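Novice: any chance you can model this:
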Amino acid sequence: MTDFPALPRAFTPEQIQFRASVRRLMESEFAPQTARWREQGFVDPAAMTRLGAEGLLLLWAEEDYGGLGLRDLRFVQVLQEETVRACGAGFFHNAHSMLVGPYLDHFATPEQKARWLPGAVSGEVILGIAMTEPDTGSDLAAIRTKAEDMGDHWRLNGAKTFISYGVTGSLFVVAAKTGTGRGQISLFLVPSDAPGFSRGQHLKKIGLHEQDTGEILFTDLRLPKDALLGQEGQGFAHMTKLLAVERLMSAITSQAHAQTAFDLTHQYLLDRRAFGKPIGAFQNSRFRMAEMRAKLDAMQAFVDACVLEANEGALSPEASAAAKYATSVLEGEVMDQCLQFHGGMGFMEETRVARMWTDARIARIYAGTNEIMLEIIGRSLGLGDPRPAKPQ
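Specialist: Sure thing, here's the model as predicted:
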């Protein structure tokens, strides 16, 4: 495959060296395992400890907890690009490090950090986040999981679904009601070995087969008072604070996934012959590839700009929503065109582009559906519903 876009991307020498080392690791150790991971329905937990041994989990974590203290998101971007390039979008260590880990970074007490961060950095503790419930999707205010204050402990009851690392995860950030209304959601740190914790179905998806997704259940689960993460009743605000970077991670992944499909297809068009010449020599092939090249380069520039904004703490909800929306749409377009170029082989599971095509579909749904992204962008234009919101 060719490298990521030919346009200069202003990486530092350290980041370029980091990319080379990550690429070697991904290609030599993890890429050969992806077929087996997809077959069994989960990534071996040993892969996480291997990443931890290389210092590649929770790059931002401070040295006191075993981390590298790398808060420059360009390193995270490089790591995710090389993971997707070699292994695909289903090696979901980014969820552990950048979707769940930041809750500990931003809201955990020093005691909670000391207890959980070293294991998360080493990969011995696998992090998941449990927001979605069987009867709720994007409407987090409607969750039913409830945490009752019993004086000297919390009592947790409820069920969560579509949970990444629901099968192999060992510590979950759980959103639960601690009262009524939007302002009464709280977050809790729930270890999987707590009495009253159980796992439901290992859910079967149409794509991302190597990323385990499952149900988790809480039945009169007793939590110590210090299991509360952040402030009581501020769970919704805590979750909202981290959504911009979460959506940026989704955008980085979608962009890298689309770029990888383009590179694979580019090589295929050079190698595959029809009517006595490479199929890339036909005008339709040239034009479609040229269109994708232009769109990918333009989108890469936008994603890179968003990463730099996030590094400054200035990435707006609207910009992150736009990045998540636009990259996921482009990802779908690129995957569909690349599969088409592969013809009948493109519909065979043995072809990587076919697997990527199914893996890509979730990008328009997770991290907030694209319809929610359009709502965020539209309201930023002053086009919100003028009617007063209904009370929650």
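Novice: switch to C-alpha atoms for all contacts and neighbour counts from now on
Specialist: Noted.
Novice: what about the longest helix in the chain?
Specialist: In the chain, assigned by DSSP state H, the helix with the most residues is helix 235-271.
Novice: quick one more, to check against the first:
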Amino acid sequence: MDFEPSARTKDYLERLRRFMREHIEPAEARYRDEVHATCQAGDWKTWKVPAVMDELKARAKAEGLWNLFLPDEKLGAGLSTLEYAPLAEETGRSFIAPEVFNCSAPDTGNMEVLWKYGSEEQKERWLKPLLAGEIRSVFCMTEPDVASSDATNMQATAVVEGNEIVLNGSKWWSSGLGHPRAKVIIFMARTPNEQGGRHNQHSMVLVPMDTPGVTIRRMLPVYGEYDAPHGHGEVHFKDVRVPVSHFIAGPGQGFEIAQGRLGPGRIHHCMRCIGAAERALELMIDRGMARTAFGKPLLNLGGNRERVAEARVAIDQARLLTFFAAWKMDEVGALGAMTEISAIKVVAPNVLQQVVDDAIQIHGGAGVSQDTVLAGFFAQARILRIADGPDEVHKGVIARLELAKRGHSRS
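Specialist: Next up, the predicted model:
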């Protein structure tokens, strides 16, 4: 295996870094100010997309820095998972960069689902405008009334009645639900199948946001922040009816699709964590050398130099492990890389959380304010230790696969 970036990756990375330096970093404060001015706390109906975001997206699209995540040369950059990984890391240094390049969740995962499993009709209606950045999308999986770390607990239903699918259930932490341009939901639910096994009982269904019976109840804050104008919300489905053609790949295919969706997405999340950790470490060093206490720079006090060294080691280890997972997924697919994907999902957010925590400590009160990106990075790290499967589930997967190597069954 060779983790040296390909010529295509190097070209994109150089252009991406220049774009970030010249356009995104100078715009971050303006974006934050526009969000605070136009998005009123939890009242998502008033939320607006900051004008600076549209300006940046138009520029990125014009420069060919668009849909970099999609391994299809006609629709995206045509990069492999490993080739895209360094680009995801770079965008992770900024909260707004992934969206600027049309590479932000949940749209990336939803677009990959439609690209890989969608019908021609579904691609024309939903994938095409998503790729163009004209609309946003939502993914509804987690439920408020069950332990969603076990997806087989899911209570929401998608039942076929004639030529329609009838949907019922409650979902929450549905990312993107508050976005003014969110137009379609991918809804995962149970579709009982007496002949199928426990992993053939679920389906994914495309639901237009304005379908009767879809009711957004509220947006959910993370440590007091609503992540406007994106939002993570609670939404209820009451006798929602859509045509049977809105099944993705057919009834009972939900788990297969989920595995295909979550594998690349976890790589993207982890690489963005590494980019965020790199920026946090830079901020920690700059602050620690610029401020003095007791006659010395802060970094020369209390073991802070050791924390810098530990951060460098941890970030590099996490990056190499994520590169390995990306390489293996390209070689053998997500199912063949389950150990590695689960491992990075544990490692990367925990590394980010520790590095950011140390950086916050160096910054003192400024570290927990909105004056730096650190508080946001900490929230990102903490929520990712739950999202897409909690640490404990991924550790359980790793342990099960290790025991199987020694001939021990699931029990």
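Novice: so the helix or strand following the longest helix of the first structure corresponds to what in the second structure?
Specialist: Sequence-wise, the next helix or strand downstream of helix 235-271 of the first structure (DSSP states H and E) is strand 273-274. Taken onto the second structure by TM-score structural alignment, strand 273-274 of the first structure occupies residues 292-293 there.
Novice: to what extent does that stretch diverge from the first structure after superposition?
Specialist: For stretch 292-293 of the second structure, the mean deviation from the first structure after alignment is 2.4 Å (mean Cα distance after the TM-score superposition for the first structure).
Novice: ranges for the strands of the stretch 1-150 of the first structure?
Specialist: Under the criterion DSSP state E, counting those that start in this stretch, the stretch 1-150 of the first structure contains strands at 127-130, 146-149.
Novice: tell me which of the ones you listed sits most buried.
Specialist: Stretch with highest mean neighbour count among the strands of the stretch 1-150 of the first structure: strand 127-130 (a mean of 25; mean count of other Cα atoms under 10 Å).
Novice: what's the offset of that strand from the middle of its chain?
Specialist: Mean-position distance between strand 127-130 of the first structure and its chain equals 12 Å (Cα atoms, centre = their mean, to the nearest Å).
Novice: what's the answer for stretch 202-217 of the first structure, then?
Specialist: Centre-to-centre, stretch 202-217 of the first structure and its host chain are 14 Å apart (Cα atoms, centre = their mean).
Novice: in that stretch, what counts as buried?
Specialist: Using 16 or more other Cα atoms under 10 Å as the test for burial, stretch 202-217 of the first structure gives 202-203, 205, 207-217.
Novice: hmm, back to that, adding distance to Ser28 of the first structure, write the strands of the stretch 1-150 of the first structure out as TSV.
Specialist: Output for these, formatted as TSV (distance: least, Cα to Cα, whole Å):
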stretch	distance to Ser28 of the first structure
strand 127-130	25
strand 146-149	45
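Novice: Tyr165 of the first structure: which of those is closest?
Specialist: Checking the strands of the stretch 1-150 of the first structure against Tyr165 of the first structure by Cα to Cα gives strand 127-130 as the closest, at 5.7 Å.
Novice: can you check which part of the second structure the closest one sits on?
Specialist: Taking TM-score structural alignment, strand 127-130 of the first structure hits residues 137-140 over in the second structure.
Novice: mean shift of the matching stretch relative to the first structure?
Specialist: Stretch 137-140 of the second structure, aligned to the first structure and superposed, deviates on average by 1.5 Å (mean Cα distance after the TM-score superposition for the first structure).
Novice: which residue in the second structure aligns with Asp359 of the first structure?
Specialist: Applying TM-score structural alignment, one finds that Asp359 of the first structure aligns to Gln380 in the second structure.
Novice: okay, now that match: neighbour count?
Specialist: For Gln380 of the second structure, the count of nearby residues is 20 (other Cα atoms under 10 Å).
Novice: got it, and the one 5 residues further on?
Specialist: One way to gauge burial is a neighbour count; for Arg385 of the second structure, by other Cα under 10 Å, it gives 20.
Novice: then Gly123 of the first structure?
Specialist: Neighbours of Gly123 of the first structure (other Cα under 10 Å): 26.
Novice: once you drop chain neighbours, what's closest to it?
Specialist: Nearest residue to Gly123 of the first structure in three dimensions, chain neighbours excluded: Thr49, at 4.3 Å (Cα to Cα, 6 or more residues apart in numbering).
Novice: mind putting the buried residues of stretch 202-217 of the first structure into a markdown table with secondary structure?
Specialist: Listed next are these as a markdown table, based on DSSP: H, G, I helix; E, B strand; the rest coil:
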| residue | secondary structure |
| --- | --- |
| His202 | strand |
| Leu203 | coil |
| Lys205 | coil |
| Gly207 | coil |
| Leu208 | coil |
| His209 | coil |
| Glu210 | coil |
| Gln211 | coil |
| Asp212 | coil |
| Thr213 | strand |
| Gly214 | strand |
| Glu215 | strand |
| Ile216 | strand |
| Leu217 | strand |
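Novice: from those residues, which is closest to Leu156 of the first structure?
Specialist: Closest approach between those and Leu156 of the first structure, by Cα to Cα: Leu217, at 9.6 Å.
Novice: tell me how far the closest one lies from Lys225 of the first structure.
Specialist: Applying Cα to Cα, to the nearest Å, the value for Leu217 of the first structure to Lys225 of the first structure is 20 Å.
Novice: over to Glu291 of the first structure?
Specialist: The spacing between Glu291 of the first structure and Lys225 of the first structure, counted by Cα to Cα, is 56 Å.
Novice: ditto for Asn94 of the first structure
Specialist: Distance of Asn94 of the first structure to Lys225 of the first structure, given as Cα to Cα: 29 Å.
Novice: residue closest to the middle of the first structure?
Specialist: By Cα atoms, centre = their mean, the first structure has its centre lying nearest to Ala95, at 4.7 Å.
Novice: what lines up against that one once you look at the second structure?
Specialist: Using TM-score structural alignment, Ala95 of the first structure sits opposite Ala105 in the second structure.
Novice: dump the residue contacts of its match.
Specialist: For Ala105 of the second structure, the contact set (Cα atoms under 8 Å, 6 or more residues apart in numbering) comprises 175, 265.
Novice: residue in the second structure paired with Asp152 of the first structure?
Specialist: Alignment note (TM-score structural alignment): Asp152 of the first structure maps to Asn163 of the second structure.
Novice: gap between its match and Val242 of the second structure?
Specialist: 9 Å.
Novice: these two: who's more crowded?
Specialist: Neighbour count, other Cα under 10 Å: between Asn163 of the second structure and Val242, Val242 has more, with 21 against 11.
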